[in-house]
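>>> show me the folded form of this:
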Amino acid sequence: MSIKYQLVIYWSYEDDCFVVEVPELPGCFADGQSYTEAVRNVEGVIREWIATAQELGREVPEPRGRLISA
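Okay, the predicted model is just below:
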C-alpha cells in the first residue's frame, strides 16, 4: 500500500519527540524520537486506521494531495 495522505510533521517540545498528524484521517497520528521513526510509525497507524474503518463499514477518504497552499 502506498501512503499518499498529507503528513504534518513537527517537533513537540512538550513530548520531546517528533509528531506526525494525518489531517484527512481524523485522530490518526504517531510520534517518534527521530523524523524517520515518526514517519515509519505513522505509516503503520494509517494502515490500521484504514483497516479499522473498512471493518466498521466506514468511508475511507481518498487522499486529496496538498491541503494548504503557500
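>>> make it CA atoms for all contacts and neighbour counts henceforth
Will do.
>>> on the three-state scheme, the closest residue in space to G32 that isn't next to it in sequence is what?
Spatially, and ignoring its direct neighbours in sequence, G32 is nearest to A38 (4.0 Å; CA to CA, 6 or more residues apart in numbering). Following DSSP: H, G, I helix; E, B strand; the rest coil, we place A38 in the helix state.
>>> quick one more, to check against the first:
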Amino acid sequence: MNKFKYQMIIQWSDEDNCFLVGFPDFPGQRWRTHGDTYESAVQNGIEALESLIMAYEVTGESLPEPSIYKAA
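This next block holds a predicted model:
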C-alpha cells in the first residue's frame, strides 16, 4: 500500500455531524467514507482507499496518477 501516494481529504461536515473523507485523484463521488472522530475517519479512509484500488484492479481499470506536491 505504501507505493500508492494518493491524497486523502478529511473535512468536518456540520450537516452530517462527522468527518467526511474523499480522494480527489479518483473520479466520481466527492466523499467516499466518513468517521465520527478524525482518527476513525483516517482509518475508514485507509480502508476505503484499499477497497477502491482493489475495485480498479478487479475491473482491469488503470489507476489514476496520484497528485504529487513538492515542498518549497
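>>> the residue nearest to G32 of the first structure -> the second structure?
By TM-score structural alignment, A38 of the first structure lines up with A41 in the second structure.
>>> who's in contact with its match?
Listed by CA atoms under 8 Å, 6 or more residues apart in numbering, the contact set of A41 of the second structure reads I10, F19, L20, V21, T33, H34, G35.
>>> now do P66 of the second structure
F4, K5, Y6, Q7, D25.
>>> try 10 Å
F4, K5, Y6, Q7, F23, P24, D25, F26 (CA atoms under 10 Å, 6 or more residues apart in numbering).
>>> most neighbours of all the residues you listed, which one?
In terms of neighbours by other CA atoms under 10 Å, these top out with F23 at 22 neighbours.
>>> wait, that one touches Y6, no?
Yes. Counting by CA atoms under 10 Å, F23 of the second structure does reach Y6; the two are 7.1 Å apart.
>>> shared neighbours of those two, anything?
Taking CA under 10 Å, 6+ apart as the contact rule, the neighbours common to F23 of the second structure and Y6 are L49, P66.
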